[in-house]
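Trainee: could you look at this predicted model? Sequence included:
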Amino acid sequence: MKKQHFKPLNSSLLYSIAVACLLFSLHDIHAQRTKTNINENWSYLENDTNKLTTANQAKNWTVLHLPHTWNSEDATDNTPGYRRAASWYKKQLVIPKIAANTVYQLYFEGSNITTKVYVNGKEAGDHIGGYIGFTIDITNLIKQGNNEVAVRVDNSYNPEIIPSQKSDFTIYGGITRDVWLLALPKNHIDNLKITTPKVSNQSASLNVVATINNLEANKDVKLEVSLKNPKGKIVATKKVVPNSVKTTITFDNIKNPELWDTQKPNLYTVTVSLLDKNKEKDLLTEKVGFRWFEFKDHGPFYLNGKRLLIRGTHRHEEHAGVGAAMTNKQHRADMEAIKEMGANFVRLAHYPQDPEIYKACDELGLLVWDELPWCRGGLGNEVWQTNSKNMLTEMIAQNYNHPSIILWSLGNEMNWLPDFPGGDDPEKTTAFLSELNDLAHKLDPTRKTAIRKYYEGSHVVDVFSPSIWSGWYSGSYKSYQKALDTYKKEYKHFIHAEYGGDSHVGRHTEKPVTGEGLIKSEGWEEAIVQTQVANIAQIGDWSENYIVDLFDWHLHVAENDPNFVGNIQWAFKDFATPLRPEDDIPYMNQKGLTDRNGNPKDAYYVFKSYWSEKPFTYIESHTWTERQGPKGIARNISVYSNCNQVTLYHNGKSLGKKQRDSKAFPACGLNWDLNFEEGKNTLIAVGETKDGKTVSDTINVNYRFKKNDTALGLTLSSEKLKNGNYLVTALAVDKNNLRCLDYEERVYFQCLKGGTTMKNQGTPTGSESIKMANGKASIEVIPDADGTPIVMTVLNQNFKGEFLIIKQ
């Protein structure tokens, strides 16, 4: 977990920053471009003044490293709302020498929501929109030696900028992604736009459009373009004289291309050199993938001429402890975990994401639905419309070359909860959607457009997703096939984005609430949550068991429907939202397959059993090791595995070998009835692969025949973790000191002395306020360095507080 440490700014530190900046090596920028990361050693001021002079007079600047958000904790603390205001960032940038004929720029990968940049006291430029990169030219404002860069970032409520504040996710403020100093030759390649007009197994064509900056000042130049295959061998090269600012270089017959697909994401490298009298003046490289795709009318999806069932999930850009200010390593880890699960598709919800994400998707073989952040809020005024069009233009321009992207989404739930009077007018909203659709196709004729849950616009875009939350916000999950059959006929290019439900880690029940007799089991249309219509989201127990069954059913249906495009589960990780203070972990949307730290829940292994190739077995459940029930009552145990055959052992005795069958439910037929013995029960699942290899999983279950009585109090205990911290655990107990496995009320942790709780993390062990899971809740505590005994307390509305002293 990344921690951000703050300390007061002083003169010696300023000197250190200046010395550090001198390390930037820019000695040859007159001949070639350089790109220098400048994330380290920024000063930060939490003050929403709009005047630089006022900010400079403040005394409470602190030092930090980028990326950064001021909402890393307040988005998930126990106080309603989170800071929506402005802050200032400042950096002392030393440039030892200003090179002649050189353009200097600052490149921000993302700064949320509006940004204004000053250099040496003068305004250099600004940007609207928090999820798309932008450059600021600082050439005429810098000087040799020390330069001051100041940045004002503002995430205040602004109805004229998407996404709407009514969206079900946190709009993090700050410079949330990397910042770079660019030095470019005055006559340089501004960008490359790469398309692959014709692709087949036998041949491919390639168009490279190079935009040249300041071409008119130096016409004695040439462009040299080379194409290297995935192994690094040059397979095509061409040298041309630029005929305009935008010059197109075409390769017509690339034989037997190594295609990019989800199993083998082959990437070629395009290198474009700007030559002045045959001497290299500038150079730019891009990756390219040769692939083609098609959404069959009322049918499945094809990639490179072969049917591909889309197996997708969603990804929000945030992580425990840092919010949206994630490192590239953390970004990459998310995508690798998604790929390891076996997914081949990711919808980026609900905004363009960090450049590292697209790079990872290209390299890992993950198809991408990239989304304009028009999320809720309805149609806005003219300024709103201009801002939205600009964002779409920037999104497509920035991400155009990524072979992983196949869909430009124009929005999500757009007409819901309007921010402007009349903003939910369907006629006007659809007219503007049509404008966006035309703009997207003009900017990129090679990809498809999409939206989700705006039915009036379903005929406008190429691909449409209705809202189907079978078994959560509406109906029963067993009505899923009926919903698919209906929508496949209704929509020409139908895809299903968003399904699932919330689960609280460690909460289990022998009989999950399914809604039988309480809800209309044959329905599938989503009932808006705010109504009184009964649904599992309202009346369910949020157990891991129920969500496992729900996902298992959805996958069981999807994997066996030959005419289905595929679906996209919501969402991969738990994420913060200001709209859900009442959730088991406050302000967390707990629909993730992993917790906010990326630790898998049971549901992760359901998907892995259907999708992944690396052999594994997983007994449901590693977080359900304390159970109870009458003697002689058989319990059904499911094993999730991708192996052909699995044998389950109970206390050393084989319960038989079973064959995996994707048409069987639950767990593809890998489930056994067994009678637990009182006390310790050891379960071992052994899976056998096609080539005779075995993999296994083991859990120990403590089973009791005596049911707990009513909870009468709480107990506290602790264990020391490998990282030196302590895990403090509260249990709800009855009069016989039995853990109350049916107790789910909220408890509140507090460290009174000797340490600091890992609070505001939005994780199962990182929240001071949390509902119990089977009568249990825990929190991690960081001990003070001086060894003072830790004093912990836990409270709730039903019992008096309990105390625990931990002697270090």
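Mentor: Looks like it came in fine.
Trainee: could you use CA atoms for every contact and neighbour count after this?
Mentor: OK.
Trainee: which residues sit in contact with the closest residue to T49 other than its chain neighbours?
Mentor: Nearest residue to T49, sequence neighbours excluded (C-alpha to C-alpha, 6 or more residues apart in numbering): A55, at 6.7 Å. By C-alpha atoms under 8 Å, 6 or more residues apart in numbering, the contact set of A55 is L45, N47, T49, W88.
Trainee: name the helix or strand for the second one, please.
Mentor: Read that as N47. Assessed by DSSP states H and E, N47 sits outside every helix and strand.
Trainee: put this beside the first:
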Amino acid sequence: MTYPFARLTAVLHFAVLTLVACTAHAADPVDVQLAGQPSKASHASSLMAPTQNIYARSHVSLDGRWSYIIDPYENGYYDYRHMPFDQSDSGKGGFYDDRKPKDKTEWVEYDFDHAPTMKVPGDWNSQAEKLQLYEGTVWLRQTFQADPKPGKHYALYFGAVNYEAHVYLNGKKLGMHKGGFTPFQFDVTDKLAKGRNVVVVKADNTRHQDEIPTVNTDWWNYGGITRDVLLAELPATWIADYKVQLAKGDARRIEGFIQMAGEAKAQQVTVSIPEAGIKTTVRTDANGRAALNFPVNKLTYWSPEQPKLYTVELSGGGDKVVDRIGFRTIETRGRDILLNGKSVFLRGISMHEENPLIPGRPRGAGDMRMLLQWAKEMNCNYVRLAHYPHSEEMIRLADEMGLMVWAEVPVYWTISWTNPDTYANANAQLTDLVTRDKNRASVVVWSVGNETPIGGPRNTFMSNLARTARSLDDTRLVAAALEIHRKGSDITVEDPLADYLDLASFNEYAGWYWASNAEMLNYRFDVRYNKPVVVTEFGAEALGGYHADADTRWSEEYQDTLYRNQFKMLSAIPGLRGMTPWVLVDFRSPRRQHPYYQDFWNRKGLVTDAGKKKLAFWTMKQFYDDVQRRYDTPATR
């Protein structure tokens, strides 16, 4: 039971946390006290807000082979009294020192030079057999040469480290970051050495109840440095962040902002879109910020049919950034979804960020393009990137290939709803996601979570996340994958969180976790919202190549029949405007333990772990072909 006073206190507390989290994303380097990080004045964090479009800046890749040491007892972090070495008076003694014996008499119990290596970006689970099921600490080290120049700023950028990362440069701690799927960076301007430098990362993918995600998930907990590592060189004053997008509900106006950082924040900044004949100049204030608001006469709007991207140039303060940006509007009207003012059906599929052909996380654009191309072959115009932020490269490919995107944070199942630190963590991950991808035309939905159970603390937690998403970006839809409620043959979609969302979006597994293929046709949906209905999950497991009759579970025929019956059942829902069945490709999961049919794989994919398309893939494509024909014929809508 939630008492009124306690609930009010929680709301106020979360509101404060939201403000703090948003404020912490200022353009300049800040000393950020992250949730769960011990405070130590002598080790102020160099964590700074990630630079927008970091790949367009002058940078050196630190990817490649990194030496690693497995440390299940965290001997490289704690002394024998279990006190962190980096919080001692000397700050020395941990593996981050990369220490070498001075002579044959000195005692040192680790050695990166003779340690094995792994590829970065890449997870450790798929690169060493003994690490396949490992959860814990692994230390990773890379050496690089640098020649820092006076008057320049330098940032050490990580695309993602799962889950908790402690980062050290030349034996000094830069800071800590929590969250396995969002970027972070450190100001290393005064910490780089001329010549040889050493970066050491303590990566820990241990699951904890109070973290985001929590201990219970249905995907593989890939540990390590799973995305790019860059050393970026920035001018004395640089363009730290920007938003250049169509205004909410106005396809004839661009709104956004410019944020400068560095030594002289008050600057004249020019925004130019040469192909569209646009050039405008603004002046940033003393804090380095200026609003953008200017009309546009003629644009080719981004859409799946014509994924037009414009070259956008921003220059000021001696800095210049070039981006490729698409412009489109997305909104709802009653039970309809409008893309550029035209009704659209979201022909989607859910997908994990995992390449089944090469175990582990995708290691480059080729892996990601293959996954998105499979979706295109199914005639999808939309993908749900579940259940966490996928890489920036994936979103940019969706921009280029013409796929709308549902982007999600890993607030998944049952987490610590009443823990303020847990909320601060979730809010920060959502903020980082929106901050990173706000200029990507493909992103049409910000999702604040998946299958979370109704309850007072949860409702407060999730509604505050929805408010954060809307406050950061009011030009996209806000949603969550809700649960359903069954009574007899009635399926009800009713959740207090829906009042804060733009879509009536939910998961349902008729024919697999409840009812049979035949029985599901007896069910009827009662969606109690005048909002577009998007079914975010349904499906059945099928072992690729296993064939039987349509009543035999695990067979391709059972999965195919379930899809056919789902289409009949779901098409009866008034306001059905999209779906993302679960899932594009079979993926690894420790929860899936049947020794023959699963073997630690979730087999709900429409593509096998060998890249073969199952029967239901073609059934899904035929359904989407039919839907597309109906939407291309206005008289039938």
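Mentor: Noted; the coordinates are in hand. These figures come from a predicted structure and were not determined experimentally.
Trainee: work out the TM-score between the chains.
Mentor: TM-score for the superposed pair, counting by TM-score structural alignment, normalised by the length of structure 2: 0.78. Supporting figures: 530 aligned residues with a C-alpha RMSD of 2.7 Å.
Trainee: before we move on, the earlier item: which of the contacts of A55 of structure 1 ranks first by neighbour count?
Mentor: Highest neighbour count within the contacts of A55 of structure 1: W88, with 26 neighbours (other C-alpha atoms under 10 Å).
Trainee: can you find the partner of it in structure 2?
Mentor: Mapped onto structure 2 by TM-score structural alignment, W88 of structure 1 lines up with W139.
Trainee: now I38 of structure 1
Mentor: Looks like I38 of structure 1 aligns to L62 there (TM-score structural alignment).
Trainee: count the residues that sit near that match.
Mentor: L62 of structure 2, neighbours per other C-alpha under 10 Å, totals 20.
Trainee: K298 of structure 2 now?
Mentor: 11.
Trainee: please apply the same query to T23 of structure 2.
Mentor: Per other C-alpha under 10 Å, the neighbour tally for T23 of structure 2 reads 10.
Trainee: that one and Y242 of structure 2, how far apart?
Mentor: Distance of T23 of structure 2 to Y242 of structure 2, given as C-alpha to C-alpha, to the nearest Å: 16 Å.
Trainee: quick one: W369 of structure 1 from G312 of structure 1, how far?
Mentor: 10 Å.
Trainee: between those two, what contacts are shared?
Mentor: F345, V346, R347.
Trainee: the last one matches what in structure 2?
Mentor: It stands for R347 of structure 1. Using TM-score structural alignment, R347 of structure 1 lines up with R384 in structure 2.
Trainee: quick one: contacts for that match?
Mentor: Per C-alpha under 8 Å, 6+ apart, neighbours of R384 of structure 2: G348, I349, S350, M351, V405, W406, A407, T536, T580.
Trainee: show me what the second one aligns to in structure 1.
Mentor: Under the alignment (TM-score structural alignment), I349 of structure 2 pairs with T313 of structure 1.
Trainee: so its match touches K573, yeah?
Mentor: No. Counting by C-alpha atoms under 8 Å, K573 is not a contact partner of T313 of structure 1; they are 9.6 Å apart.
Trainee: which one's more surrounded, those two?
Mentor: Legend: neighbour count by other C-alpha under 10 Å for T313 of structure 1 and K573, higher for K573 (28 against 25).
Trainee: map that one onto structure 2.
Mentor: Per TM-score structural alignment, K573 of structure 1 is aligned with V585.
Trainee: how far away is its match from T182 of structure 2?
Mentor: V585 of structure 2 is 23 Å from T182 of structure 2, by C-alpha to C-alpha.
Trainee: residue range for stretch 697-706 of structure 1 in structure 2?
Mentor: No residues of structure 2 are matched to stretch 697-706 of structure 1 when aligned by TM-score structural alignment.
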